[in-house]
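Engineer: Generate a structure from the sequence data that follows.
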Amino acid sequence: MSINSAMLAGVSGLTANSSALAAISQNIANVNTVGYKRSAAAFQTVINAQTGGSGYSAGGVMATARHYTSQLGQLQRTTSGTDLGIDGQGFFVVTERPEGSDRTDSRLFTRAGAFQIDDQGYLKNSAGLYLQGWPADSDGNIDYDPSDMSRLASINVGSVGGAAEATTRAEVNANLKSSQAVNVNNPPIATYTAGAMAAGTFTPDFEVSVPVSDSKGGQRNLIMSFVKGELPNQWFVEICAADPTNIVPAGANGMIKAGVLAFTPTGRLDVTTMAASATNAGGRPWLLDYQTDNTTIQIRASAAAAPVPPQVNWAVGLGIAEQTISFDLDSSVGGLTQYDSPSVVGSTLTNGTAFGNLSEIEIGDEGFVTAIFDNGVTRRIAQVALATFPSVDSLTQVSGNAYQVSDSSGTFNLKTPGSGGAGSIAASQLEASTVDLSSEFTGLITTQRAYSASSKIITTADEMLEELIRIKR
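Structural biologist: Now for the predicted structure:
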């Protein structure tokens, strides 16, 4: 009967507009939710099969939820360095527990990037979801596989301890007086042997102190001692530890390396002569191997086997790692020179740092999470992973402003930020809700009117049925 179908159509209108009201209410309630994507009720007509000669049968209306997940919200600046927004497409990969996840555990996806460091050092957002990424190894390298979700791990910044960097390079800028007399306060120069200055049988004509840091950040000094040689423009050089007890074997008196350095008639280091042969004209070895461009000294680890001369180790009690230091004595702006002016140290420049504590965490636009220490050392911890989908609007919503993969969304694609269509990371920024209050309140009014109109259909149909019943009377 057409009147009955009209009443049922009115009921469907009430149901559909109730769904619309629910969607609008959800949007308004989440107007300040970070990364929230608005939803709406999409109406579609329901048509009943029509039988000829019996009048029209109203089918009514049906409402289905439509999610605007792909719509991007505005990024807003915050004061927290762990607040993350995505400038472009993609979702953070998150999990409900920080540890013990394997490939069978479900991952969730969100754009709610209000992450904070929890009591265990993990990055967790306001919904209690833990940020996933590719961890870095001890050298800061990232081994990621976009097709393997099991490579991801919850990013932990609290497990990063202090850091130190050993010295690997030393630049010496100094002058040796070219008119320095030979054999000043020393035995005949021809009797000089390597280690004589370390042993105290030869008094250095000049010394340069070179500060270095060991593998634990300990501060140590090396001494470069110089004695004018018997050949023109050449000097005997010994590099020793300022504290001889730091070096094994003990009989070396702290000496690490000894040899000869040659200078040109114009006062610059004569690299060409030293690169032409392994020794000078007197058969003495050069201090550094310019033939193979190996201008380094090496001190083996404390735990290494007993050294065989000319090898030396750090003392066992120090417990520090092997160290190779490259000496730059031929700097274009300075270096070691031999001019007829007083011997003087211009500068000694070394890298390496003392032990430092974690001072801050920095996250770059490519998603690299970097620990910065108060001694200037930086250490890469992880790289944030982003996931993209063929059909973003088809993702299934779950609590916590997150999403799950659905049959219609397609499988995820893991990407590094800024690559393959994924957006870049915006640190100290959060994505605002995509809810427009003016549109929602307008929709609220129209939905209310539509609901009232649908209820009026039922009232009118009821009155018509009542009239029909009165006919019998």
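Engineer: going forward, measure contacts and count neighbours with C-alpha atoms only.
Structural biologist: Fine.
Engineer: quick one: the helices in the stretch 251-400 of the chain?
Structural biologist: 271-276 (DSSP state H, counting those that start in this stretch).
Engineer: repeat for the stretch 51-200 of the chain
Structural biologist: Ranges of helices in the stretch 51-200 of the chain, per DSSP H, counting those that start in this stretch, are 196-199.
Engineer: can you give me the strands for it?
Structural biologist: With strands called from DSSP state E, counting those that start in this stretch, the stretch 51-200 of the chain shows them at 61-67, 75-77, 84-87, 91-95, 108-110, 115-117, 123-125, 130-135, 153-154, 163-165, 169-175.
Engineer: separation between the spatially closest residue to G195 that is not a sequence neighbour and T396?
Structural biologist: Leaving aside its sequence neighbours, G195 sits nearest to M255 (C-alpha to C-alpha, 6 or more residues apart in numbering; 6.6 Å). Note on M255: its distance to T396, by C-alpha to C-alpha, to the nearest Å, is 70 Å.
Engineer: here's the other one to compare against:
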Amino acid sequence: MGLYGVLNAGVSGMNAQTNRLGVVADNIQNQNTVGYKRGNTQFSSMLTDSNAGSYNAGSVSTTVRYGIGGPNNQGTTQQTTSSTDLAIQGEGFFIVKDRGGTPHLTRAGNYVIDGPTGNLINAAGMSLQGYSLANGDPKVSLNSYDGLVPVNISNLAGKTTPSTAGTLAGNLNIDTPIGGAVSDKNYAKTYSLTTYDNAGRSSMVDLYFQKSADGAWQAAAYDRTTGKQLGNTATMTFDSFGKPTSSQKLSWTVTNGQPFTLDLSSITQNAGKYSMETTAIDGNAPSAVKSVDVAADGTVYAVYEDSSRYAAYKIPLATVASPDNLTPRAGNVYDVSSTSGLARTGFPNIGGRGSILGSRLEQSTVDLGDELATMIASQTSYGANSKVFQTGTEMLETLVNLKR
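Structural biologist: Model prediction:
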């Protein structure tokens, strides 16, 4: 078996270097693939039984390992102009599903809005998964993907938010003469605001303010269309410094019976000019989605043309105990394996998970210089192994020729 073992050893060495060169080829062709993790070929010797009188050459096996997890395998992040480009700073993986509904893990965050479906999909056509916030805080399954839905942008277009609360801030001039009852539409100053019902229909509301006594004002709301008073009349009182001494609110119902409350406790009374502004008021009319904004905690906001924002989804991140043992799949995604551990789902910045960076992409961890150096080393080793095979062949030929 001596000479045949030499031939087998030479072939084994060439096969091993071929595998190594194949991994180098994969790395080089994916040097610009978003979120790609460099592969590395590990060699392991396979020895055969030998004795003092003869030695039988063994062989070598190769194992491909990917540096997927850990701070040393974090690719650099690059700024982009797309708000749907996402990068993970730290540990964790995005959860995506292919067209067949099979879930996978990935670090690639180059998502775009799919025209036919409105889902956020990556370059491989897989849809980003998240939890819907339509019914408040989502219920997260820590050890499964239950409850996840595709992050869909098209179904947010034209979405309306009813008006339920608002806050006024400003100043009422202290030198205003005392007047009649504001309920009779006697007023010193008036302002207007707009509220929206569940269907996005707007209602113009006129706010009347009248000084009723020293240090006291009355406020009332009237429907612009019907002229009727809405809800209660509020009495605001102020101390000698012009600061409010009571917390007053106006309450009425919007067109479909929806309650609305306006907080007046931030209004002052001093010698300054009249001024009034809404520091906070919710509700909006139907509006098209202008852009998408993703916060560091994974919350996906739809930004409308009227500049209002709506929290629609929350993107989770998955972690595994041994990310380097995940199984790579086509589409720059990974599947859990028996050695990687089960996927554990949670939100960014919690439980050791990283944060999500909007308008950024994680670059490949491939260093072209290192790959070229490995290619040269592999080529040299392949040539040396071929010489072993060639020399063994020549020695075997010499052995055969001894019979002649």
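Engineer: which one of the strands of the stretch 51-200 of structure 1 lies closest to V31 of structure 1?
Structural biologist: Proximity to V31 of structure 1, assessed across these by C-alpha to C-alpha, is greatest for strand 75-77 (14.1 Å).
Engineer: circling back: between M255 and T396 of structure 1, which one's more packed in?
Structural biologist: Set side by side, M255 of structure 1 and T396 show more neighbours around M255, with 29 against 17, by other C-alpha atoms under 10 Å.
Engineer: residues touching that one, list them.
Structural biologist: 195, 198, 238-241, 244, 247 (C-alpha atoms under 8 Å, 6 or more residues apart in numbering).
Engineer: how far away is it from M149 of structure 1?
Structural biologist: Taking C-alpha to C-alpha as the measure, M255 of structure 1 falls 53 Å from M149 of structure 1.
Engineer: my guess is R380 of structure 1 contacts G364, does it?
Structural biologist: No - shown here, R380 of structure 1 and G364 do not form a contact pair, counting by C-alpha atoms under 8 Å, at 10.8 Å.
Engineer: Neighbour count: those two, which is higher?
Structural biologist: R380 (21 against 16).
Engineer: who touches the more buried one in this structure?
Structural biologist: By C-alpha under 8 Å, 6+ apart, the contact list for R380 of structure 1 reads 136, 140-141, 368-371.
Engineer: Redo the strands of the stretch 51-200 of structure 1 as a markdown table? Include distance to L349 of structure 1.
Structural biologist: Converted to a markdown table, the strands of the stretch 51-200 of structure 1 look like this (distance: least, C-alpha to C-alpha, whole Å):
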| stretch | distance to L349 of structure 1 |
| --- | --- |
| strand 61-67 | 60 |
| strand 75-77 | 40 |
| strand 84-87 | 39 |
| strand 91-95 | 43 |
| strand 108-110 | 48 |
| strand 115-117 | 38 |
| strand 123-125 | 39 |
| strand 130-135 | 34 |
| strand 153-154 | 40 |
| strand 163-165 | 15 |
| strand 169-175 | 5 |
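Engineer: Tabulate these (a markdown table), appending distance to N375 of structure 1 and mean neighbour count.
Structural biologist: As requested, those are arranged in a markdown table below (distance: least, C-alpha to C-alpha, whole Å; neighbours: other C-alpha atoms under 10 Å):
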| stretch | distance to N375 of structure 1 | mean neighbour count |
| --- | --- | --- |
| strand 61-67 | 49 | 17 |
| strand 75-77 | 29 | 16 |
| strand 84-87 | 26 | 27 |
| strand 91-95 | 32 | 26 |
| strand 108-110 | 36 | 24 |
| strand 115-117 | 22 | 19 |
| strand 123-125 | 24 | 25 |
| strand 130-135 | 23 | 27 |
| strand 153-154 | 27 | 24 |
| strand 163-165 | 8 | 22 |
| strand 169-175 | 17 | 20 |
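Engineer: of all the ones you listed, which lies closest to N32 of structure 1?
Structural biologist: Nearest to N32 of structure 1, of all the strands of the stretch 51-200 of structure 1, is strand 75-77, at 11.9 Å by C-alpha to C-alpha.
Engineer: And T411 of structure 1, how far from V392 of structure 1?
Structural biologist: T411 of structure 1 is 10 Å from V392 of structure 1, where distance means C-alpha to C-alpha.
Engineer: on that earlier part again, can you tell which of the strands of the stretch 51-200 of structure 1 is closest to E431 of structure 1?
Structural biologist: Set against E431 of structure 1 and scored by C-alpha to C-alpha, those come closest in strand 75-77, at 4.4 Å.
Engineer: Structure 2: matching residues for that closest one?
Structural biologist: Using TM-score structural alignment, the residues of structure 2 aligned to strand 75-77 of structure 1 are 77-79.
Engineer: ok, now which ones touch the counterpart of F412 of structure 1 in structure 2?
Structural biologist: With TM-score structural alignment as the criterion, F412 of structure 1 lines up with A343 in structure 2. When contacts are counted by C-alpha under 8 Å, 6+ apart, A343 of structure 2 touches 143-144, 318-320, 336.
Engineer: Recalculate using a threshold of 10 Å.
Structural biologist: Contacts for A343 of structure 2 (C-alpha atoms under 10 Å, 6 or more residues apart in numbering) come out as 92-93, 95, 105, 142-145, 317-321, 323, 335-337.
Engineer: Apart from its chain neighbours, what residue comes closest to it?
Structural biologist: Distances taken as C-alpha to C-alpha, 6+ apart place V320 nearest to A343 of structure 2, at 4.9 Å, with adjacent residues excluded.
Engineer: Just give me the match in structure 1 for that neighbour.
Structural biologist: Alignment note (TM-score structural alignment): V320 of structure 2 maps to F389 of structure 1.
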